[in-house]
Each structure stands twice: as structure tokens, then as C-alpha cells.
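>>> sequence and predicted structure, then a few things I'm wondering about:
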Amino acid sequence: MTPARFRALWQTLLPIGQDPAGDGWLRYGWSEADLACRAWFTAQAQARGLQVTTDRNGNLYAWWGDPAGDGAVVTGSHFDSVPHGGAYDGPLGIVSGLLAVDLLAERGVTPHRPLAVAAFAEEEGSRFGVACLGSRLLTGALDPAAARKLTDPAGVSLADAVSTAGLDPAALGPEPELLARWGYFIELHVEQGRALVDRGAAVGVASAIWPHGRWRIEITGEGNHAGTTAMADRHDPMLTTAYTVLAANKEARLRGGHATVGRIEVAPNATNAVPARVTAWLDARAPDQQTLTGLVEAVTVRAQDRADRDGTAVTVAAESVSPVVDFDVTLRDRLAARLGDAPVLPTGAGHDAGVLSGHVPTAMLFVRNPTGVSHAPGEHATDDDCAAGVVALADVLAELACQ
């Protein structure tokens, strides 16, 4: 697998959903760009003679072998992005899966098990607010009735979005029979950090995913005129919000976790008005569950204390929470050895692999990211490292699918 060959296929996908101003990618779940990516996937799969199927939750599969066969080896990732995100987070795993199939075919490999490349729906949660939506529905981790009621910022429900895409929203839900036919799931992903740069390795293997989640913070106050309301008479939820953001940063640093408030909505959102309400979303992650729980509890207490002083009210509610994921140790060690004692490292980022790990032996491969940037346009991996990732994935798939 040459870097040029990787680049040739990569460039056919790259323009889809790219911001015209060059500010990253806009591929929200079930959007026009996401549907174009799905069409690209179908065309690429069919060109390789692979059978394309869609499960009841809109997750796509390109099958080499019988989709109804047992012990399937599945690889893949997702197409959707965060707002103005990077090119590699998600799509790299899908492109690498297709190229790994090419490489295995050229080697004359005949899988003894079905082999599939998957494209999961709405992994980032940027449109409907729940990360790993497709894999959560597939595994039963998310109630389908609740999922159908999810809405995007424009008020479009998930039910309407999937219906427009040609799926039956009433069919959303778990598929235990499908998962029971899977023998392994391997997700290749661009590294989100710089650990592999420090270790001088192009490819690494994941050991675990930190526990993490998203919490919705609602802070209400009293809307009023910015020019006539005395400072002493204000009940400004923005002050409570600002304090909460700073408190989250401080508590995360003290505890060795991560805390981010990257999204805020203000009402009435007027320059000359004291806000009546602020909604903020806290993303919190930590090396272990006890630390994560303590972090969120501390932020909540400090927010409530500040609300008492500001004359505002605050509520904190979990929107999605994922426990620590320790990947299958036997599979992890087997893959690391197969790849020449590749580095083994944890990650603070959530993935479909983390959701699936409770149902099928699962592992992850990381491709070196020299910038260390993720979820932003600066996210990068060299063509040389991406080609090395394809070879590593093909080696892993060959070992698992031919045993």
C-alpha cells in the first residue's frame, strides 16, 4: 500500500462537506453532506463487489462474504463531524477499511469468516446531541422512543431526519441477532493527541477509553434592560455561567481530568439585554469513574453556590454518560504483538468501539497525528502513516478473518 494510493482514494471523499471558506468540515448526521458520504460508500463498496446492507438504525455495512454468516470480522468508523471539524476523525477508518479489503484481495486472502466495513450513523452527536447514536441504538444502549424525539437546533426530529433519508423511524432499535453474528470489531482512528509522536510509532493500539459524558446546565435568571437595570438589582445567569466555566477548568486541573464548555445558548441573546436564561453543555472526562463523578459533583456544587449569590437557579442533567471501557486484553495484546509490539495507550475520546465493546471483542488502532489536534481543521495524519495504518489493519483483519 503506497501513500499515493491512499491519497488517491482519500481525495475522492475529501471535498464532501468541506466548508467553502476552508474552515474544516461540516458533516452532520443525516445532513446532505452525510448522505453524500453514504452514497460515496455505497459506490465504493459496489465497485469492489461488496454487498451493501443497512441495519434498522441506518448503520451501513459493506460485506465480503455472507452477511448472515457467523463470526464476522467488522471494521469501520463514521463519516459525521463536529462543527468545522477535521478531515480524519471517522472517515480515516472507513477509507482504511476499504483499502485493507483491496490489499487482502491482492494478497490472495480468502476470509474464512464474513468481513465487513461499517459506517456508523451520528457518532459525534453534533446534530442530535447524543454521541455514538447509531451504535447505541444498535446495542440497545439508547431507548429508541427517546431517540425518535431528539431534535436538532432547527427543531427537526431524528424521526423526521431518518424518514427523509428513506428509513423507517419506527424500526429504530437494538439488533441482538446482528451483533450475535459478529466475532470481532476493529476500529482504526486517527490519534487524538501526540503520544505516538513521542514514541516514534506510526500505529498504536488502544488499551482503554476514559469514562466521559455530557451534562446540560440550565441557568435561569431575570431578563432585563442592559441600560436601565442597576448592577445591584440584576439576576444575571451569564455571571453564574462564567463562574461555572472557570470552576470546571479549575476542578479538572486539580483532579487530573478534562472539562470543557464548548457550547452555550443564551436567551434572548440580545446585546442590550440582561439574559433571562443560559444553557451550557459540560463535556467531562477522567481516567476513572470515581474521578469523573467527583469532578462533575464539584462543578455542580460550585455552580449552585454561585447561583445563590447571583439570585439565579441552576440545574445539571446528564445527557449521555459512558463508563470506562477496557478493551479486550487478549485481543489488544494479540494485535500489538502482530504489529511488532506496537505502543499501547489509552484515550480520552469516545468511539463506537467503546459502545460495541460490551457486546463483541473489540480493539482500536490509532494512526499517528503529528499535530496532536483533533476536532479542528488542524487535525492531520501523513499519507505515509495512513498507508502504514492500512497495512496494519489488513494484517489484523487477515489474522482474525482467516483463523
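Structure received.
>>> make it CA atoms for all contacts and neighbour counts henceforth
Will do.
>>> now what about the helix or strand hosting residue 118, what contacts it?
Using DSSP states H and E, residue 118 sits in strand 115-120. For strand 115-120, contacts defined as CA atoms under 8 Å, 6 or more residues apart in numbering pick out 58-65, 72-79, 94, 97-98, 132, 134-135, 352, 401.
>>> let's bring in a second model and compare:
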Amino acid sequence: MSAVGLLRQIADVGRDRARGGYSRHLATAAESDLRDWFTEQAARRGLDVETDRNGNVWAWWGAPGDDAVVTGSHLDSVPGGGAFDGPLGVASALAAVDDLLARGFAPARPLAVVVFAEEEGGRFGVPCLGSRLLTGSLDADRARGLRDADGVTLAEALTARGGDPSALGPDPERLARVGRFVELHVEQGRALDVPVGIGSTIVAHGRWRLSFTGQGNHAGTTALTDRRDPMIPAAATVLAARRAAARAADARATVGRLVPTPGGTNVIASSVDLWLDVRTPSGEPGPVVEDVLAAAREAAAAEGCTVELVRESLSGAVAFDDALAARMAAAVPGAPLLPTAAGHDAGVLAAHVPAGMLHVRNPTGVSHAPDEHAEDDDVERGVRALADVLAEPAR
């Protein structure tokens, strides 16, 4: 079946009627339905499916073994995300298996399709959760204690789904099986003017939480001079993030989530949490974050509030494997090299195994939103490119 046809099969799973697009988060009904769908599709192709200790799902063509050729992506989404970010890579991997089967191809070494858990961090806040746990770059105790917006911990969510949170943690034996990893992904910008590009780098990026504390009070009876309103420095910090990014070289700083407590319309908040996303093509994000923090502290002090900063994730700049990129370029003639400011599981694995990426053109240039798109013909070209890239090392 084509990748386009596979995506149509899951088009109604996890639709977000309030935000538009899709909300498919770890250990929710939508995400579980997608994992079941993947398991069924893999079985139809004769692949053997297993779930590792960190909730990543592996479908093996041939017995699991060393020097495996691995592809895949993720099925979860950001809140109100598009239809392609993640699922395109999974559907294309399954379709690439179909392409290779149709050629009469039989891999001489193990080939696997993997679905990584919670790549977006949409529920528990840490991106690339499954691949970070697999590689040991995220502490398992910290992961078990992560909480969603309702206060449910990751450990509690996994237990409710029948998982074993005590098993979370590094999996060096499984990681050692991966000889190379190739992730196909929809382009998350508008840089491609051809159907398929080859990933070159991922810029440094991270997420920080700033927590402002003041004094909750009545919105109508509290004079302005008596207020310690944490929303005021929080608002100032949103603007400071834009100014700090503008002062740096091609940096991006975004506040996409802000949560006041208790959150009543006629209540002065007692505290406000906001999340800062910083990405820096030139250098590390630290100086931009320090610039924002200085402005936040100044605004908090002026309002009689306090502020604390917590780093939730940080990924350094990633350069994908040169030898693998060269092989990909030979398999996909004319495909340009494409740097990206978006994080991916391939970027996490790149510190441990040869990793690379294929990008499929996105004519809208929109991602993490319902208008994300890829044309059917470009999707199918991406599948053929992925099949060619996988065939060479697996032959």
C-alpha cells in the first residue's frame, strides 16, 4: 500500500475538535490506537513486532541482530499538530518495505522499522523521550517523575496502560544492534524546491520553564499599587524573548505555552509558568536564555514577584554522518543538503550511531499546525528514495 493510503487509514485518529489538527500524546487512547495500527500493518508485512523497555515499538524484517538498518519516526503529535509530522516517516517506512518486497528484495542483514515514544513532548514536556531513554541521555528517575498538565506522572500513565515504569532506562544492547538509522520527515519550513532533500545538520536547541510567583488576589478589589501580579513579569518575558532572539545571529526564541494558577478570569494569579523554546544556528542557546532571564528577573523584582528557571531539555548542534549522507546522495541524485532547526530522534541517535534524514517537501512551509502538508507525488518520491537508501546497506 502507498504511504498516502496508509496515512488515510489513520486520518480520523486523534483529531482535535477544539484546536484543529491532531492531538496524539503518549499513553492516550489516540496514541494507543496508532500503536495498534502500526503493529497490525507490520504484521501484515511479515515483520516481527516487539516493544522495548522504553515504549519504543520495533518491527523487524529478519531476526533482530547486529548492524541492523533501521528507519522510522514517531506517531505522537504536538497539541493541534498536522497530519504529517511523525506519521509520514512511519507510513513511508512501511511503504518502503512494500516497495522492496515488490522488487523481490531480501535483506542480507536485519532491517527494522521503529516508532519512537513521545518525540514531541506534547504530554510530558521532554522531546524525544523514547530515544533519549534508549540512549541514556535522559535520567530514568527524572523521566518517571515527569508530570502532564493534569499532574499525572509518566510512571502513573505507563502503569495505567499496563507498562512497567521501573524498566525505563538505557538499553545499550538494543542500541548496539543499530548499524545505521535513517529517518524520513516532512520538511518543517519552505526551503526545498525539489521533492526530497537530505538532512545535513540540526541546530542547537532547548526548552526552559520560568516560574513566576506573586500573590493571588481579587481582580476587582485589589488596587494596582497593592498587587504582586506574576502575569506582569511573565508578559514582559514574552516580549523579552523576541528582543533577545533579534539581537542574536539568526536565533529563534518562542513562548508557546503559559499557564497561570489558579487561572480564573476574575483572579490575580498567584503564579505563572511559561515555557521558553530557544534555537540557535550559530553557537549555543545559553546566551539568549541568559538575556531573557535577566529581563525576567528585572520585571519580577519591579512587581514584587520572584522567578525561577528550570532547564527541561537541551540538545547541542548535530551534524549527521558524512559517509551515510554520501550514500544517501548517491541513492537520491540531485537531492540538496538541508539544515533544520527542528529536533528529531535521528538527532539523538546521531551521537551513538551513523544517522541521517530525508526530508519531503512541504509546499505550505507550515508545521506543528493543521496546514502542514505534502503533495501525494512528493510523498511517493520520498518512499522510493527511502527504499533506495535502505536497500544499499541492507543488500
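Received it, and whenever you're ready, just let me know what you need. Quantities reported herein were computed from a predicted structural model and do not represent experimental measurements.
>>> so the helix or strand following the strand holding residue 118 of structure 1 aligns onto which residues of structure 2?
Note on strand 115-120 of structure 1: by DSSP H and E, the next helix or strand toward the C-terminus is helix 133-139. Per TM-score structural alignment, the counterpart of helix 133-139 of structure 1 in structure 2 is residues 129-135.
>>> contact partners of the matching stretch?
For stretch 129-135 of structure 2, contacts defined as CA under 8 Å, 6+ apart pick out 54-56, 116-119, 121, 138-140, 168-172, 175, 345, 348-349, 352.
>>> now do stretch 392-403 of structure 1
72-73, 96-97, 100-101, 103-104, 109-115, 184, 188, 203, 335, 338-339, 365.
>>> off-centre distance for that stretch?
24 Å (CA atoms, centre = their mean, to the nearest Å).
>>> map residue 201 of structure 1 onto structure 2.
The alignment partner of residue 201 of structure 1 in structure 2, by TM-score structural alignment, is residue 194.
>>> ignore what I typed, I meant residue 168 of structure 1.
Under the alignment (TM-score structural alignment), residue 168 of structure 1 maps onto residue 164.
>>> what sits against its match?
53, 155, 158.
>>> circling back to that earlier point, the match of helix 133-139 of structure 1 vs structure 1, average distance?
Superposing on structure 1 places stretch 129-135 of structure 2 at an average distance of 0.6 Å from its equivalents, by mean CA distance after the TM-score superposition for structure 1.
>>> centre of the chain to that stretch, how far?
The chain centroid and the centroid of stretch 129-135 of structure 2 are separated by 12 Å under CA atoms, centre = their mean.
>>> burial check on the match of residue 201 of structure 1, number of neighbours?
By the criterion of other CA atoms under 10 Å, residue 194 of structure 2 has 13 neighbours.
>>> ok now stretch 64-79 of structure 2, how far from the chain's centre?
Centre-to-centre, stretch 64-79 of structure 2 and its host chain are 12 Å apart (CA atoms, centre = their mean).
>>> residues contacting the longest helix along structure 1, please?
As assigned by DSSP state H, the longest helix anywhere in structure 1 is helix 289-310. Contact partners of helix 289-310 of structure 1, identified using CA under 8 Å, 6+ apart, comprise 211-212, 234-237, 239-241, 243-244, 247-248, 251-252, 255, 257, 284-286, 313-314, 316, 323-324.
>>> narrow those residues to just the buried residues.
The neighbour count (16 or more other CA atoms under 10 Å) marks 211-212, 234-237, 239-241, 243-244, 247-248, 251-252, 257, 284-286, 313-314, 316, 323-324 as buried among the contacts of helix 289-310 of structure 1.
>>> show me these that map onto helices.
Using DSSP H, the members of these that fall within helices are 237, 239, 240, 241, 243, 244, 247, 248, 251, 252.
>>> so residue 125 of structure 1 makes contact with residue 132?
Yes: counting by CA atoms under 8 Å, residue 125 of structure 1 sits close enough to residue 132 to count as a contact (6.6 Å).
>>> out of these two, which sits in the busier spot?
It is residue 132, of residue 125 of structure 1 and residue 132, that has more neighbours when counted by other CA under 10 Å, with 26 against 20.
>>> residues contacting the counterpart of residue 269 of structure 2 in structure 1?
Under the alignment (TM-score structural alignment), residue 269 of structure 2 maps onto residue 275 of structure 1. Residues near residue 275 of structure 1 by CA under 8 Å, 6+ apart: 221, 222, 223, 224, 236, 237, 238, 266, 267, 268, 269.
>>> output those residues in TSV; the columns should cover distance to residue 154 of structure 1.
Below are these laid out as TSV (distance: CA to CA, whole Å):
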residue	distance to residue 154 of structure 1
221	25
222	25
223	24
224	26
236	26
237	24
238	23
266	15
267	16
268	16
269	16
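>>> strands - which of those land there?
224, 266, 267 (DSSP state E).
>>> which ChimeraX command selects the buried ones in those?
Applied in ChimeraX, the following selects the buried portion of those according to 16+ other CA under 10 Å:
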select :224
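>>> now the ones in strands among the contacts of residue 275 of structure 1 as a markdown table including distance to residue 302 of structure 1?
A markdown table is the format used below for those (distance: CA to CA, whole Å):
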| residue | distance to residue 302 of structure 1 |
| --- | --- |
| 224 | 25 |
| 266 | 21 |
| 267 | 23 |
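>>> out of the ones in strands among the contacts of residue 275 of structure 1, who's nearest residue 199 of structure 1?
Residue 199 of structure 1 has its nearest neighbour among those in residue 266, at 43.8 Å by CA to CA.
>>> contacts only, for residue 39 of structure 2.
Neighbouring residues of residue 39 of structure 2 by CA under 8 Å, 6+ apart: 49, 59.
>>> wait, a helix at it?
Yes: per DSSP: H, G, I helix; E, B strand; the rest coil, residue 39 of structure 2 lies within a helix segment.
>>> that older thread, which bit of structure 2 covers the strand holding residue 118 of structure 1?
The aligned range for strand 115-120 of structure 1 is 111-116, by TM-score structural alignment.
>>> how far apart are the matching stretch and its match in structure 1?
Mean for stretch 111-116 of structure 2 is 0.5 Å (mean CA distance after the TM-score superposition for structure 1).
>>> so what's the gap between that stretch and the chain middle?
Its chain's average C-alpha position is 16 Å from that of stretch 111-116 of structure 2, according to CA atoms, centre = their mean.
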